[in-house]
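Asks: starting from these lines, generate the structure:
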Amino acid sequence: MTPKDLDILHAALIARPGFETVPRDALEPMRQKGLAHDHVIIRNTGALLRVPRQSQFALAARDNLEYQLAGFERCAAGGHAPRPLGACQPSEALPMGAVIVDRIEGRPAQLPADLPALAECLASIHILPVPAPEHRPPLADHADPVAGTLGFIEEQAVFLNEACKDRDARRMIGEEVEWARRFAGESAGKPQPVTLVATDTHPGNYVVRDDGRAFIVDLEKALYGAPAIDLAHCSLYTSTTWDIESGVEIAPADVADFYRHYLGCIPPTLAQEIQPWLMPLRRMTWLRSTTWSAKWRVQSRKQRVEAKHAAAATEDWSAENRDQALIAHVEGRTRNYLTAETVDRIRAEWRDPGGLATMIPG
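Replies: The predicted structure is shown next:
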């Protein structure tokens, strides 16, 4: 963020109750890690500003803040997520506004050692009481998580021909899309376990405190959906290698241990309900991430959306929004995820005898 950006943010912050006396030099920008937000520490307050660059759900700026506040509030009830402390509303100067949350001090997750802590963090959210449907808004409610995930896949798959030049990779991804359509048809009408979920659960979105407790700190996409998707997105190759700070490939045995540890952290009835969905939704989550990579490689070449404070939808993957070091990292990751070698290696989880599918409960 530029000094001018921080001046604008400071002016908005000191208009909030409880932050009137915060000096300008208390604002400390953090390193850019993600595509959707900037993060600014408010020193000596125990608080952090999350400054959106866009809404990944294509919400208007004010709706996006309301959604994020609800996501943090509900997930924080599990004891492994920051509490929301308020918001700075969108304006022409601060187009997407900002959310104020607890600052969790600690270190990035280290894999595979911290996988049990990440499993406990996710379990703390998944076991929270699920409200009646009429009380779930503003959070999205995926009563049929398989159909909801297929919708994301279909919307993103249209970018494959332009983004993926590897013919073998396109063929294999196409086969998986066909499988996902069949699976969605077979799953329609079947009861699927639905809990509060964090959604964006890749290992770069956690902070591990000195006491070993893991906190998930990015909850802009929390919703009511399939807990199996959270587990997959925390442990797939396309997730564990994503982050600049904590990216690493982990062994299948460590992934299987992660699943087993998680299942031991939740009530037995919920564990039994989830198990049949673990591998199929892992497969669909990988497909969602891979088709998103194609979407990003196309959409990032567009000009950024201006005047977001007044826009009806604020989804914006333009590379103009982030620094070039981060964009280069994302470009390299998404290119790797769309190669035949990577696609084939991940498909081995469910295609090969002795693959991961034989190692996790299901």
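
Asks: from here on, just use CA atoms for contacts and neighbour counts.
Replies: OK.

Asks: how about the helices in the protein?
Replies: Per DSSP state H, the chain carries helices over the ranges 3-13, 61-76, 115-126, 145-157, 160-163, 167-187, 227-235, 237-240, 252-263, 268-274, 278-299, 324-337, 340-351.

Asks: so which bits of the last one are buried?
Replies: In this case it means helix 340-351. Neighbour counts over helix 340-351 (16 or more other CA atoms under 10 Å) mark A340, V343, I346, R347, E349, W350 as buried.

Asks: that helix relative to helix 167-187, how many degrees between them?
Replies: If you take axes from the mean of the first three to the mean of the last three CA atoms, to 10 degrees, helix 340-351 sits at 30 degrees to helix 167-187.

Asks: where does helix 340-351 sit relative to the chain's centre, distance-wise?
Replies: 22 Å (CA atoms, centre = their mean, to the nearest Å).

Asks: one more, please, to line up against the first structure:
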Amino acid sequence: MLIAQVFSNLRLHLGCTLQCDFDLRQLADKGLAHWHVRLEGTGLLARIPKQSQMGLGPLGNLAYEAACFQRAAACGHVPRLDRVIPPSEELPWGALLVEEITGSPVVGPDHMAPILQALASIHVLPVPTASERAPLLSESDPLYGMLRLVLAQSVYLDHPLISEPSRRTITKRLNDLTVTAPQICDGLAPRLITFDAHPGNFLITPTGKAVLVDLEKLRYSYPPLDLAHATLYTSTTWDVDASFTLSTAQVAHAYEVWMSAAGTIAEPYLAAFVPLRELMWLWSVTWCAKWLTESVKTKHASGAGGEDWSQANSDALLIQHVRSRVDDYLSISTINQVLSEFNELDRLFAHSS
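Replies: Below you'll find the model as predicted:
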């Protein structure tokens, strides 16, 4: 469904539930998973899914997203969930109404410390028993689940726009990590993580606090995946409004900020910092390969559910930006740059441990 149709139907649904007058204002199309509409004067935003990144149907996707907001609420660094608008013929994916956060985009390395502090506030939350974690993803072996996901995406590396040196290098790193990571991650406890911690998903409030405003992929896994997603080159240059690069020293400092904020839970993960950083990078670049193939496919039928990366879901300028990022991240020069950083971080963390 096109955003114009969604926009025209939203007031009808909201008018029955909100006891006040308001105007609707569509925000810029910045993400591949949601449209955002401000309910002027209410302090609320409508998050309207375009698809499900978790591969779910509309009802399951809304339940999952609502659980993300509810599960992370106690950390104090996420918006409040106000209500859920169920799927309907006019709004096939439904919507969530959430607190609108007043803040500015992340603009550079100086904002990394509040981001890592916000992530730590999520990671230290009490972990429910395994039977109480649903509907959030909680695999018995998070490392195996992550490797399986990356391997599934790696089949897209055969795309003709990906150079042979890039394909060969990514495949070798994935094969090597599949052998070495299990020993390094053995015994690590899963905690609540965001799995979508790139800087563009945060706003900085006037008091300097970082607030994670996009929550749809939370799960129980390893916190260093979030640390990687917050600081990798493939993350800090992803967003239209939050694009900058970090030096290796600045990355290492960000990890130190997290360790200080996370306290006693942090130390067991130290040896896995770089391997899980590489695994998160492998997830990112294999997703880029997947996007090259899936984005040119026809948009799914309305309300069909599941993942849908079709370019028809998003504004042309956003697609142009995503394509430029994908091309950059899959270039052999950028790949070599990232691998060089891993080697340097290995030396820095080994020296500090």
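
Asks: ok so, going back, just put the helices of the first structure in a markdown table and tack on distance to L139 of the first structure.
Replies: Output for the helices of the first structure, formatted as a markdown table (distance: least, CA to CA, whole Å):
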| stretch | distance to L139 of the first structure |
| --- | --- |
| helix 3-13 | 25 |
| helix 61-76 | 6 |
| helix 115-126 | 14 |
| helix 145-157 | 14 |
| helix 160-163 | 29 |
| helix 167-187 | 23 |
| helix 227-235 | 15 |
| helix 237-240 | 23 |
| helix 252-263 | 24 |
| helix 268-274 | 22 |
| helix 278-299 | 20 |
| helix 324-337 | 28 |
| helix 340-351 | 31 |
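
Asks: buried residues in stretch 143-162 of the second structure?
Replies: Neighbour counts over stretch 143-162 of the second structure (16+ other CA under 10 Å) mark L143, M146, L147, V150, L151, Q153, S154, Y156, L157, I162 as buried.

Asks: the last one -> the first structure?
Replies: Mapped onto the first structure by TM-score structural alignment, I162 of the second structure lines up with K165.

Asks: the spatially most central residue of the first structure and A36 of the first structure, how far apart?
Replies: With distances taken as CA atoms, centre = their mean, the residue of the first structure nearest its centroid is D200 (1.3 Å). D200 of the first structure is 11 Å from A36 of the first structure, where distance means CA to CA, to the nearest Å.

Asks: for Y67 of the first structure, same thing?
Replies: Noted for Y67 of the first structure: a distance of 14 Å to A36 of the first structure, by CA to CA.

Asks: the residue nearest to the centre of the first structure -> the second structure?
Replies: The alignment partner of D200 of the first structure in the second structure, by TM-score structural alignment, is D196.

Asks: hmm, V251 of the second structure is touching Y233, no?
Replies: No: between V251 of the second structure and Y233 there is no contact under CA atoms under 8 Å: 10.0 Å.

Asks: the match of D200 of the first structure against L227, yeah?
Replies: No: contact criterion CA under 8 Å: D196 of the second structure and L227 do not qualify, at 10.2 Å.

Asks: which one is the counterpart of N44 of the first structure in the second structure nearest to, not counting chain neighbours?
Replies: Aligned counterpart of N44 of the first structure in the second structure: G41 (TM-score structural alignment). Closest residue to G41 of the second structure apart from its sequence neighbours, by CA to CA, 6 or more residues apart in numbering: F22 at 6.2 Å.

Asks: the one you found contacts E40, correct?
Replies: Yes: in this structure, F22 of the second structure is within contact of E40 by CA under 8 Å, at 5.4 Å.

Asks: neighbour count winner among Y67 and A36 of the first structure?
Replies: It is Y67, of Y67 of the first structure and A36, that has more neighbours when counted by other CA atoms under 10 Å, with 23 against 19.

Asks: wait, the more buried one touches P138, no?
Replies: Yes: in terms of CA under 8 Å, Y67 of the first structure counts as a neighbour of P138; the distance is 5.9 Å.
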